[in-house]
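Asks: All I have is the shape, not the residue letters:
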């Protein structure tokens, strides 16, 4: 394995954490000269004048506050992406240095040899049962046409599982190296506060609040559910999880599914219905949504009236607006005490932020 290929593997593991979601594409001074620097650019005071124009000969002013108010959502998204890039870049730099050091420690010629020994050589071929499971899941989620057979897509599944296995082995190696090296991330976290309103698990006074924006038709959101459940179980009463709706425009059934979940919430069955939807992502048509309600023992007359009336559409729209203002452009998106985490990332990424937050409260 060449030096270039080892860098590609490192990059692939880091890049994989980007491709884990469904996406759609202050200083008190008024004088800009005294504004503080933030991220290499001047963060102006809200009343700082950034432009002028004339109407009927009278000069009109545009303030920084007016400007950012107009383009607040894309600015928030840009800030989030920049923070993600900085965090991934720092993580990648540290991993690369640790891999080089470990190879040298073991007396190996280079990092390629270490990655071959720990990743390539330890990655097993997927079993028939694993291949069948992926095929069945894709079928159930409506991601494959009914006429497509296992044999037709088996090569692609084998390739996908093989690459996934290598990423997991590589990530396990990197996590082990970072743990032994006592890595500390000192990069300041940018916080974006979003209102924690909606169906919730955990005590109101929990030291950690996770606000999740999700889409019931997004496969990455379904995958993230498993991770979130693990995190909530591990931290118990230290974590409060709040769910907010963010159905994406290209997921045709997602808006009505979100409304259905809100209708179920009226009957104190949100989380049961939430789990039912994620377990049946290939069955999110209106008739399916009503059947799920019946299966869970809801008052179907009340539920059906709620769903058919569209009375929950405004609630869903309000959640989406809050998400857009916070820079959400894809799902799932999480705000852990205001710290942004995007995509179906490993539980370790949640735990890293949560542990850091808890340590500050001691």
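Replies: Alright, I've got the coordinates. If you're wondering where the values come from, they're calculated on a predicted model, not measured in any experiment.

Asks: can we go C-alpha only for contacts and neighbour counts from here?
Replies: Noted.

Asks: Please, where are all the helices along this structure?
Replies: With DSSP state H as the criterion, the chain has helices at 3-16, 64-70, 72-105, 111-115, 128-140, 150-180, 219-235, 254-266, 270-279, 286-295, 300-309, 313-325, 347-360.

Asks: from the chain's centre, how far out does the fourth one sit?
Replies: Once both centres are worked out by CA atoms, centre = their mean, to the nearest Å, helix 111-115 turns out to sit 31 Å from its chain's centre.

Asks: next one: the longest one
Replies: For helix 72-105, the distance between its averaged C-alpha position and the chain's averaged C-alpha position is 16 Å (CA atoms, centre = their mean).

Asks: need the helices of the chain in TSV with distance to residue 40 and mean neighbour count, can you?
Replies: Output for the helices of the chain, formatted as TSV (distance: least, CA to CA, whole Å; neighbours: other CA atoms under 10 Å):
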stretch	distance to residue 40	mean neighbour count
helix 3-16	25	15
helix 64-70	17	15
helix 72-105	12	16
helix 111-115	34	21
helix 128-140	45	15
helix 150-180	29	16
helix 219-235	33	17
helix 254-266	39	24
helix 270-279	42	18
helix 286-295	49	17
helix 300-309	49	16
helix 313-325	23	17
helix 347-360	25	13
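
Asks: What I need now is the ones you listed written out in TSV, including distance to residue 336 for each item.
Replies: As requested, the helices of the chain are arranged in TSV below (distance: least, CA to CA, whole Å):
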stretch	distance to residue 336
helix 3-16	21
helix 64-70	24
helix 72-105	13
helix 111-115	33
helix 128-140	30
helix 150-180	21
helix 219-235	12
helix 254-266	22
helix 270-279	20
helix 286-295	30
helix 300-309	31
helix 313-325	14
helix 347-360	7
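
Asks: let's bring in a second model and compare:
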């Protein structure tokens, strides 16, 4: 189903080892003509041509076990009865050549029926989209007037005699006892509201533009989206593969590549094109503005912080990093360019967030604090990440020399363990913010959304910073 690629992984697909792509002897191009689910039997029957004897099948990037296969029919295991209704991308491949793979958008309706649907249909009528005939009405759903999520802060939560306990008091106590849990729930509510706000704004903008052009919303999107679709680079497929992690069930990148490319072409590229078109509509609209205020954290200033940029910068990017985390290392490479681009408008604050159960990561964080004691944290940070390697004591000392630290002072600090309490305090601080793994980013106190796998780190930070600068400008009006 459309969404995060790993969402379907929650359904337990039973897999079997599969050989590498065989050398195909088939000459006819592979083609898929249909797919028929059997909810009771837990199978998906795929019809078409050119499948060969050992096809590889994925459904929304999740590999399926193939029960049987002929050149014109495949029967694969799929827990249809457990899968939510929606559109799924089915990909069948027999090799790596262009004619050796094909994909089809399959609509599953509660495990009852399936059929092919076009990418235009997927964009126009998928879950959460407006009806094809126009904007969503305010009372489209039966439960539109259901209970609200939260009472106002001055609402009464309880009374004991003449003592009145308000919701605000309850929230204060909740924040005191479980700050991480409180923040996590506040973020979840906000992010969900933002998603639906974004959808409603998009629907309204599309409906208004369609009306102005004398088109239906679906006709407008069919006209405007295809010219804006661009081919996704190889790096996007590689990033998506890495993002899937164990969801690939051990299959190689080359084996998964046809399914990855199909996802990027049918979902990611079209969603990017749609986002770009909506940004164009917002830019020319005089009345479109998203003002839903996100929950913000009053970030603590601690002795363990390492800082780049002036105190009064309008945008503060707080980074929670782990020297052993490859993803953090990838994003850290963009810090220099961010500072060059935004100058005194950006302040970067580093806070340690190594996994508490990994001794080497904790030791690397302690080494970072030893470098911070000599006011050379950032040179040490960059030296350590410049050549990924096992972060043992020798590598830490080598990075210290490269960064220009006093080697004797650094070695004594690292050996004594004097910076360990600061690292433990940093972990506790991250938990209070609802953060548990690196990398994590707060922009002016707001938790940054997870970066799309296809978006380079600098472009990701640019979007966050430009949005924060715009918000600062609005707040100053």
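Replies: Here it is on my side, so go on. Source: prediction; values computed, not measured.

Asks: before we move on, the earlier item: please identify which of the helices of structure 1 is closest to residue 52 of structure 1.
Replies: helix 64-70 (11.5 Å; CA to CA).

Asks: just to revisit the earlier point, for residue 203 of structure 1, find the nearest of the helices of structure 1.
Replies: Across these, closest to residue 203 of structure 1 is helix 219-235 (CA to CA), at 11.7 Å.

Asks: once aligned to structure 2, how far is the closest one on average?
Replies: Compared with structure 2 after the fit, helix 219-235 of structure 1 shows a mean deviation of 4.2 Å (mean CA distance after the TM-score superposition for structure 1).

Asks: OK, contacts around the closest residue to residue 165 of structure 2 other than its chain neighbours?
Replies: Distances taken as CA to CA, 6 or more residues apart in numbering place residue 158 nearest to residue 165 of structure 2, at 5.1 Å, with adjacent residues excluded. Residue 158 of structure 2 makes contact with 164, 165, 166, according to CA atoms under 8 Å, 6 or more residues apart in numbering.

Asks: So which of these belong to helices?
Replies: Assignment to helices by DSSP H places none of these there.

Asks: Please convert the buried members of those into ChimeraX selection syntax.
Replies: Those of those that count as buried under 16 or more other CA atoms under 10 Å are selected in ChimeraX with:
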select :166
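
Asks: And the contacts of residue 158 of structure 2, which is closest to residue 46 of structure 2?
Replies: Nearest to residue 46 of structure 2 among these is residue 166, at 58.9 Å by CA to CA.

Asks: And the closest one, how far from residue 151 of structure 2?
Replies: 10 Å (CA to CA, to the nearest Å).

Asks: can you check residue 293 of structure 2 too?
Replies: Counting by CA to CA, the gap from residue 293 of structure 2 to residue 151 of structure 2 is 17 Å.

Asks: Provide the aligned range in structure 2 for stretch 174-181 of structure 1.
Replies: The aligned range for stretch 174-181 of structure 1 in structure 2 is 278-285, by TM-score structural alignment.

Asks: Run through who's touching that stretch.
Replies: Contacts of stretch 278-285 of structure 2 (CA under 8 Å, 6+ apart): 202, 205, 206, 288, 289.

Asks: between the helices of structure 1, which one is nearest to residue 332 of structure 1?
Replies: Nearest of the helices of structure 1 to residue 332 of structure 1, taken as CA to CA: helix 219-235 at 5.2 Å.

Asks: now for that closest one, which elements pack on it?
Replies: If contacts are counted by 3 or more CA pairs under 8 Å, 6 or more residues apart in numbering; DSSP states H and E, helix 219-235 of structure 1 sits against strand 239-245, helix 347-360.

Asks: can you tell which of those is closest to residue 128 of structure 1?
Replies: Smallest distance to residue 128 of structure 1 across these (CA to CA): 27.1 Å, for helix 347-360.

Asks: what's the closest one in contact with?
Replies: So helix 347-360 of structure 1 is contacted by 207, 208, 227, 228, 230, 231, 336, 337, 339, 341 (CA under 8 Å, 6+ apart).

Asks: same check, this time on stretch 248-262 of structure 1
Replies: 23-24, 215-218, 245, 247, 270, 273-274, 277, 284-286, 289, 303, 307, 310, 312-313, 316, 330.

Asks: ends of it, how far apart?
Replies: Stretch 248-262 of structure 1: ends 17 Å apart by CA to CA.

Asks: repeat for stretch 37-44 of structure 2
Replies: End-to-end distance for stretch 37-44 of structure 2, by CA to CA: 4 Å.

Asks: How about stretch 331-348 of structure 2?
Replies: Stretch 331-348 of structure 2 end-to-end distance (CA to CA) = 13 Å.

Asks: Around residue 461 of structure 2, how many other residues sit close by?
Replies: Other residues near residue 461 of structure 2 come to 21 when the count uses other CA atoms under 10 Å.
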